[in-house]
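Chemist: what would the 3D arrangement of this be:
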Amino acid sequence: MTDANTQVGRLDEALADLRQHTKVTPKVALVLGSGLGSFADTLAAKTVVPFGEIRHMPVSKVVGHAGNLVVGEAAGMPVVAMQGRVHLYEGHPVVDVVFGLRLMLRMGAEVVVITNAAGGCGDGMEAGDLMLITDHLNLTGQNPLIGLNEPELGVRFPDMTQAYDPELGALAKQTAAAGGFSLREGVYAGLLGPTYETPAEVQMLRGLGAHAVGMSTVLEVIAARHMGARVLGISCITNKAAGISDQPLSHDEVTETATRVRGQFIGLLEGVLSGIAAGG
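Modeler: As a prediction, the model looks like this:
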């Protein structure tokens, strides 16, 4: 009998609920951010499980985050996808923010493809660009590994030298080139939110080396690396950050841009998953 007071215990109870719907062991786990969840609709032989039907699984209330766990096939390979995620700014504890990611790895996934909608603050970043995340800045003030370490999940002090897998990054760039578009590259800064950054904060982030900024991803990547998964990160640049554009920022713009580049985004993910299925 598991102890529901531990992370492992909560994950195992959630997994027991999920196994009532599917016995699939996925190879790849996908986290689909704001406006990007439609990729899960393209999966073959899919099973859709609402977050609310899984014990301990937090439910997002943010527009553009459907709140489903979708298990299916892509490129003939079993995958699991989160349609949406929860965020610190919604008031969830940090362990809940990474719970869905940990659950997908607990199902057996070994590779994580994590996506987000982000503001572009690097030179030349334009709305509609797709950016390969090469590294990140965790500026949330939180870390999912704070507290007692559970060795069954990972080591106490995980190495983050290569938080984002270079071989997966190379595969993504090859896929983009084959699709006739260039994949931008850069550092993603994860902040708490929910306010968009001020122009002064954006200038600070540029000085720190950030090329894109958002309110997710960094905590999930830490949890994924803690559990030994390989990580590929892709940002959809949905707007220019404050002070770079003279337009006021809105979540509607985020979802509209993500919808506009949906075809390119889906093509990129399909190509990456085909490469992984072929041994990449």
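Chemist: all contacts plus neighbour counts: C-alpha atoms, from now on.
Modeler: Noted.
Chemist: tell me the buried residues in the biggest helix by length in the chain?
Modeler: Longest helix in the chain by number of residues (criterion: DSSP state H): helix 262-277. By neighbour count on 16 or more other C-alpha atoms under 10 Å, the buried set for helix 262-277 is 262, 264-266, 268-277.
Chemist: before we go on, could you also do this sequence so I can check it against the first one:
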Amino acid sequence: MSELGSKIREAVKYITDQTEHKPSIGLILGSGLGDFAEEIEEATKINYSEIPHFPVSTVEGHAGKLVIGTMSGKTVVAMQGRFHFYEGYSLQQVTFPVRVMKGLGVGQMIVTNACGGMNPDFEAGDLMIIEDHLNLTGANPLIGPNENELGPRFPDMSTAYTPEMIELVKSVANEEGITLQQGVYASISGPAYMTRAELKMLRTLGSDTVGMSTVPEVIVARHMDMKTLGISCITDMAIPEELEPLSHEQVVEVANRTKPKFKQLLRSVIEKV
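Modeler: Below you'll find the predicted structure:
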């Protein structure tokens, strides 16, 4: 048994000892969306600090709890706050909870985030389906010895975001009257926001949005053959020609304003996934 495999099993055992729920859907809740986990019914809540080998979230707006229960008729496990490369964790640590979710029985992962919009057709407050990504963190969570029991050495990423899940969320949004954007998300290491020149570079490379999360988790989810859906909340416009100073508080404020339609969309997607 590998060291990583042993850590996963220890974390899974601890969690399963706390609850009888067997989740099939995993949720990673980004900035401003953490309280969506409060809507989970019959919930078991576990502090990250109690789970063997889990990192601890250090970012404002990330509660740092794993919440397991039912929603929209499905059994789910939600990360109420995530971990980031810029906090000083390795990408293997950042993505460890995804591996634990798989060990709990999760086969479908919904990943959310707050991000900056670079496409001039977008507006702050828009929701965007991630159709593809650019990994510009300078690292990869799969670097190092491959754990063959978890996934292949060279996993395919041609459909990193599951096409069937993308079509489902588009259908749900149409039924709910929610307008969605669709585009490419670029993941950077952070924590500094980008310069004008860097934003121009990303736009030239084909990215519509930029953020500091999501891609490592999606890479690991796909490594383990989990179906994956990514939805971004565009909290600010990162247009290099019109760039203005930005704070984390502003990001959270816009995420909070967008929260009602984001929650509505997630509830309906969970019901039909």
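Chemist: can you pull the TM-score for these?
Modeler: Once superposed, chain against chain, the TM-score is 0.98 (TM-score structural alignment, normalised by the length of the second structure); 273 aligned residues with a C-alpha RMSD of 1.1 Å.
Chemist: redo the buried residues of helix 262-277 of the first structure as TSV? Include distance to Ala241 of the first structure.
Modeler: Formatted as TSV, these follow (distance: C-alpha to C-alpha, whole Å):
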residue	distance to Ala241 of the first structure
Arg262	21
Gln264	22
Phe265	21
Ile266	24
Leu268	24
Leu269	25
Glu270	29
Gly271	29
Val272	28
Leu273	30
Ser274	33
Gly275	33
Ile276	33
Ala277	36
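Chemist: quick revisit: which strands or helices does the longest helix of the first structure pack on?
Modeler: strand 68-74, helix 166-178 (3 or more C-alpha pairs under 8 Å, 6 or more residues apart in numbering; DSSP states H and E).
Chemist: mean deviation (superposed) between the longest one and the second structure, please.
Modeler: It stands for helix 166-178 of the first structure. With mean C-alpha distance after the TM-score superposition for the first structure, helix 166-178 of the first structure departs from the second structure by a mean of 1.0 Å once superposed.
Chemist: would you map the helices across the stretch 51-200 of the second structure?
Modeler: 91-94, 96-104, 163-176, 196-205 (DSSP state H, counting those that start in this stretch).
Chemist: which stretch of the first structure lines up against the second one?
Modeler: I take that to be helix 96-104 of the second structure. Under TM-score structural alignment, the match for helix 96-104 of the second structure in the first structure covers residues 99-107.
Chemist: now tell me what touches the matching stretch from outside.
Modeler: By C-alpha atoms under 8 Å, 6 or more residues apart in numbering, the residues outside stretch 99-107 of the first structure that reach it are 11-12, 14-15, 25-26, 29, 31, 57-58, 80, 82, 85, 220, 223-224, 227, 229.
Chemist: just those: which are in helices?
Modeler: Counting by DSSP H, the contacts of stretch 99-107 of the first structure contribute Leu11, Asp12, Ala14, Leu15, Glu220, Ala223, Ala224 to helices.
Chemist: state the distance from the second one to Ser274 of the first structure.
Modeler: This means Asp12 of the first structure. Separation of Asp12 of the first structure from Ser274 of the first structure (C-alpha to C-alpha, to the nearest Å): 30 Å.
Chemist: also the third one?
Modeler: Using C-alpha to C-alpha, we find Ala14 of the first structure at a distance of 29 Å from Ser274 of the first structure.
Chemist: still on that earlier bit, tabulate the ones in helices among the contacts of stretch 99-107 of the first structure in a markdown table, adding columns for distance to Glu167 of the first structure and neighbour count.
Modeler: Shown next, in a markdown table, are these (distance: C-alpha to C-alpha, whole Å; neighbours: other C-alpha atoms under 10 Å):
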| residue | distance to Glu167 of the first structure | neighbour count |
| --- | --- | --- |
| Leu11 | 29 | 24 |
| Asp12 | 31 | 20 |
| Ala14 | 32 | 22 |
| Leu15 | 30 | 18 |
| Glu220 | 20 | 25 |
| Ala223 | 20 | 24 |
| Ala224 | 17 | 24 |
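Chemist: so which of those residues comes closest to Pro194 of the first structure?
Modeler: Glu220 (17.5 Å; C-alpha to C-alpha).
Chemist: show me what that closest one lines up with in the second structure.
Modeler: By TM-score structural alignment, Glu220 of the first structure lines up with Glu217.
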